[in-house]
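Asker: sequence first, then the predicted structure, then my questions.
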Amino acid sequence: MSFTLYTDKSPSGEVVTVTAMCRVGNKLWLGDSAGRVSVYHASSCSLSWSVCVWEVVGGAPSACTAMLPLQRLQRVALALECGRFYLCACAGHVYSWAPAQAHLL
């Protein structure tokens, strides 16, 4: 089985590589060098959904550097190269992005 990212070029034309990955249940979350998160079904390798983080939350494109599933919180922690940190939730095709400090107070 092999995974193919939704696209293989960033908006600037650079090659996109997977830079972070984690498993959440039967799904694989992949973060890439273009700041995109793609979620695949582990059993079929089919794309469930994909989103460019910077298009949702604003700011400039920044690579995903780390992803960690937080099962108790039902979230995925996402760190970007620019220093931003988010707690992400996904239920089907509905996803939310929130700055981490909002949830840590």
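Answerer: That came through, no problem.
Asker: only C-alpha atoms for contact and neighbour calcs from this point on.
Answerer: OK.
Asker: would you map the strands across the chain?
Answerer: Taking DSSP state E, the strands of the chain run over residues 18-24, 27-32, 36-41, 47-52, 64-70, 75-80, 85-91, 94-99.
Asker: can you redo these as TSV with mean neighbour count?
Answerer: Output for the strands of the chain, formatted as TSV (neighbours: other C-alpha atoms under 10 Å):
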stretch	mean neighbour count
strand 18-24	18
strand 27-32	23
strand 36-41	22
strand 47-52	16
strand 64-70	20
strand 75-80	20
strand 85-91	17
strand 94-99	13
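Asker: how about residue 37, what does it touch?
Answerer: 29, 30, 31, 50, 51, 52, 53 (C-alpha atoms under 8 Å, 6 or more residues apart in numbering).
Asker: against that first model, consider the following:
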Amino acid sequence: MIMIHAIIHVNPEKEQDFLKEIQSLIRDSRAESGNISYQLMKDTEKENVYMMVEEWKDVEAVQSHNSSEHFTAFVGKASEYLTSPLDAKVYEAKLIEK
């Protein structure tokens, strides 16, 4: 499984527009065949900071997502809403069971 944590710093003046725009990205990403989970979280300590927490079946699913129309369209508009570039960390995750 591949996990991605993307920190998103949103311009406070554009926050509502960002939240509206990202809904279609979330909906369409969740519908992808290799997606396990795709969640937007709001930081409880820092204003206007969000984290996209993604879980994907494998690297191929991530590559497919990264080239999808809905993802590339959002990335093309992201600079309108963000105050800094996305800070994404990618992990190859293995569930540890007792």
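Answerer: Now that the structure is in, tell me what you want to look at. Owing to the predicted nature of the structure, the values given are computational and were not obtained by experimental measurement.
Asker: TM-score for these two?
Answerer: For this chain pair, the superposition-based TM-score is 0.29 by TM-score structural alignment, normalised by the length of the second structure; 48 aligned residues with a C-alpha RMSD of 4.1 Å.
Asker: if we can go back for a sec, quick one: which of the contacts of residue 37 of the first structure is nearest residue 102 of the first structure?
Answerer: residue 53 (17.5 Å; C-alpha to C-alpha).
Asker: and that closest one, how close does it get to residue 87 of the first structure?
Answerer: Residue 53 of the first structure sits 12 Å away from residue 87 of the first structure, going by C-alpha to C-alpha, to the nearest Å.
Asker: swap in residue 54 of the first structure?
Answerer: 14 Å.
Asker: now do the strands in the second structure.
Answerer: 2-9, 35-42, 49-56, 87-92.
Asker: list of residues touching the second one?
Answerer: With contacts defined as C-alpha under 8 Å, 6+ apart, strand 35-42 of the second structure is touched by 26, 29-30, 48-57, 61.
Asker: so it versus strand 49-56, what angle?
Answerer: 170 degrees (axes from the mean of the first three to the mean of the last three C-alpha atoms, to 10 degrees).
Asker: before we move on, the earlier item: any chance of the contacts of strand 35-42 of the second structure in CSV, with neighbour count too?
Answerer: Output for the contacts of strand 35-42 of the second structure, formatted as CSV (neighbours: other C-alpha under 10 Å):
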residue, neighbour count
26, 18
29, 22
30, 18
48, 18
49, 19
50, 17
51, 19
52, 16
53, 17
54, 21
55, 23
56, 23
57, 15
61, 18
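Asker: which residues sit in contact with residue 28 of the second structure?
Answerer: Residue 28 of the second structure makes contacts with residue 70, as judged by C-alpha under 8 Å, 6+ apart.
Asker: contact partners of stretch 87-96 of the first structure?
Answerer: So stretch 87-96 of the first structure is contacted by 48, 49, 74, 75, 76, 77, 78, 97, 98, 99, 100 (C-alpha under 8 Å, 6+ apart).
Asker: list the buried residues of the longest helix seen in the second structure.
Answerer: Secondary structure of the second structure per DSSP state H: the longest helix is helix 15-30. Neighbour-count burial for helix 15-30 of the second structure flags 15, 18, 25, 26, 29, 30 (criterion: 16 or more other C-alpha atoms under 10 Å).
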